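Novice: Need coordinates for the below:
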Amino acid sequence: MTTIDPRFDYCELLLQHDNPAQVPAPSLPEGYAVASDPLAYRDAWVALMGELRFPGDLDEHRAHWAAMTETDPELFSRYSAFVVDEQGDLAATCSLWPGRHFSPERLRIHWVMTSPSHQRKGLARVAVAECCRRFAADKPGEPLYLSTQAQSWPAIRLYESMGFAPYEGAWSDRTAEQSAADWAEARRLVREVAGAEV
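Specialist: Below is the predicted model:
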């Protein structure tokens, strides 16, 4: 996961699942497991950020990790689902972390990544579903959201297949009308440029 299509300009979009308890829980492929201690994977997580060409250098990626794990290691551990292979190598990740889009802050899906050598096995789907399960257990009845952009239209299709829907309400400094217009433009561009529907 985290495939960025460079043909699109950046425009932030939100997706939301109104009942994350209903997200299907897919099975892990043979040879994979959900790690019991996400905090043990700092170097692998930082390396994966670089491998997937997230903006910034390795020092900035380490700073992202530190910002989460040093601020609230219990929260990070509770809401991080790291999938590892038979050798214990990091294959896919998903975490929940407080987002800035609403007031008061709400947890959102964050840092969904799959190592290129482990892609197309459904591992991101498993990691996201596991985070949804934990969230729903702790916060029954609360919606769960995520931030994305048209550049990540393959990820949008994954999330929509799991029951997430475009959020076209007001958030941060965006009105509901602006949010709806952003989604309409993203759908148009993805259809015209990538030949896909979101």
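
Novice: switch to C-alpha atoms for all contacts and neighbour counts from now on
Specialist: Noted.

Novice: how far away is S103 from M68?
Specialist: As judged by C-alpha to C-alpha, to the nearest Å, S103 and M68 stand 20 Å apart.

Novice: after the longest helix anywhere in the chain, next one along is what?
Specialist: The longest helix of the chain (DSSP state H) is helix 123-138. As assigned by DSSP states H and E, the chain's next helix or strand after helix 123-138 is strand 144-149.

Novice: same for the very next helix or strand once past that next one, what does it pack against?
Specialist: Where DSSP H and E defines the elements, the next helix or strand beyond strand 144-149 is helix 153-161. The criterion is 3 or more C-alpha pairs under 8 Å, 6 or more residues apart in numbering; DSSP states H and E, and there are no helices or strands that helix 153-161 contacts.

Novice: Second input sequence below; structure requested for side-by-side comparison:
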Amino acid sequence: MSVLDRDIPYRNVLMVIPKRRVEKEIPLKKGYSYIPYEDALFEPWCQLQYACNLFDSLEEAKRCLSRFLEKDRAFFEDNFLFVVDEERTLVASAGLWPGHHFEEERLRVHYVAVLEQAQHQGIARAMLSKLCVHYDSIPSRYPLYLATQS
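Specialist: Predicted coordinates:
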């Protein structure tokens, strides 16, 4: 599947890493690189998320990102990844953000998206490994989890 299939009925699915399992970061393939967040990425991030069908509209994606930045911009900048290609086009993003699926707030992997034309290049795998290694540097405790849907 290249984008979220909204024809499948929604069922919340939690994927849990109960303890530290990722020992090292998997590098991105040649031609892709990480860049830090800057305001010029606002629109491309929203377009990426919408293109992957993670939001019903571009406006909904913009409202979500605006809320993230208003709530804690520094945390967002420190905990979200942005992958660009050689033309510096945003092709993927993923991050750590608080979730409420357990008794208390804890970090989760959130908004993993890779443009269809950049899929099957190991980008999501590289981002997830980088986020797991980063999670281990944050004073937090397991489990780390990802909330997805059927």
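
Novice: related to what we said a few turns ago, mind checking which of S103 and M68 of the first structure has more residues around it?
Specialist: Using other C-alpha atoms under 10 Å, the more surrounded residue of S103 of the first structure and M68 is M68, with 16 against 9.

Novice: can you pull the contacts of that one?
Specialist: Counting by C-alpha atoms under 8 Å, 6 or more residues apart in numbering, M68 of the first structure makes contact with F76, W97.

Novice: separation between it and E105 of the first structure?
Specialist: Taking C-alpha to C-alpha, one finds M68 of the first structure at 15 Å from E105 of the first structure.

Novice: And L13 of the first structure, by the same measure?
Specialist: According to C-alpha to C-alpha, L13 of the first structure and E105 of the first structure sit 17 Å apart.

Novice: neighbour count winner among the two?
Specialist: L13 (19 against 11).

Novice: Show the contacting residues for the more buried one.
Specialist: Per C-alpha under 8 Å, 6+ apart, neighbours of L13 of the first structure: S147, T148, Q149, A150, P166, Y167, S179, D182, W183.

Novice: same deal with M1 of the first structure?
Specialist: Residues near M1 of the first structure by C-alpha under 8 Å, 6+ apart: V112, M113, T114, S115, Q119, A124, A155.

Novice: Mind checking which of those residues are in helices?
Specialist: Mapping the contacts of M1 of the first structure onto helices (DSSP H) picks out A124, A155.

Novice: Just the contacts of M1 of the first structure: which are in strands?
Specialist: V112, M113, T114 (DSSP state E).

Novice: what about the residue nearest to L115 of the second structure when sequence neighbours are not counted, which SS state?
Specialist: Spatially, and ignoring its direct neighbours in sequence, L115 of the second structure is nearest to V91 (5.3 Å; C-alpha to C-alpha, 6 or more residues apart in numbering). With DSSP: H, G, I helix; E, B strand; the rest coil as the basis, V91 of the second structure sits in strand.

Novice: ok, now I109 of the first structure?
Specialist: Secondary structure for I109 of the first structure, judged by three-state DSSP, is strand.

Novice: How about the contacts made by it?
Specialist: C94, S95, L96, W97, V128, C131, L144, Y145, L146, S147.

Novice: likewise Q178 of the first structure?
Specialist: Applying C-alpha under 8 Å, 6+ apart, no residues contact Q178 of the first structure.

Novice: quick one: T148 of the first structure and I4 touch, right?
Specialist: No. T148 of the first structure is not in contact with I4 according to C-alpha atoms under 8 Å; the separation is 10.5 Å.

Novice: which secondary structure element contains the residue nearest in space to the middle of the second structure?
Specialist: Geometric centre of the second structure, nearest residue: A94, 1.6 Å, by C-alpha atoms, centre = their mean. If you go by DSSP H and E, A94 of the second structure is part of strand 90-99.

Novice: Buried residues, that strand. List them.
Specialist: Judged by neighbour count using 16 or more other C-alpha atoms under 10 Å, the buried positions of strand 90-99 of the second structure are L90, V91, A92, S93, A94, G95, L96, W97, G99.
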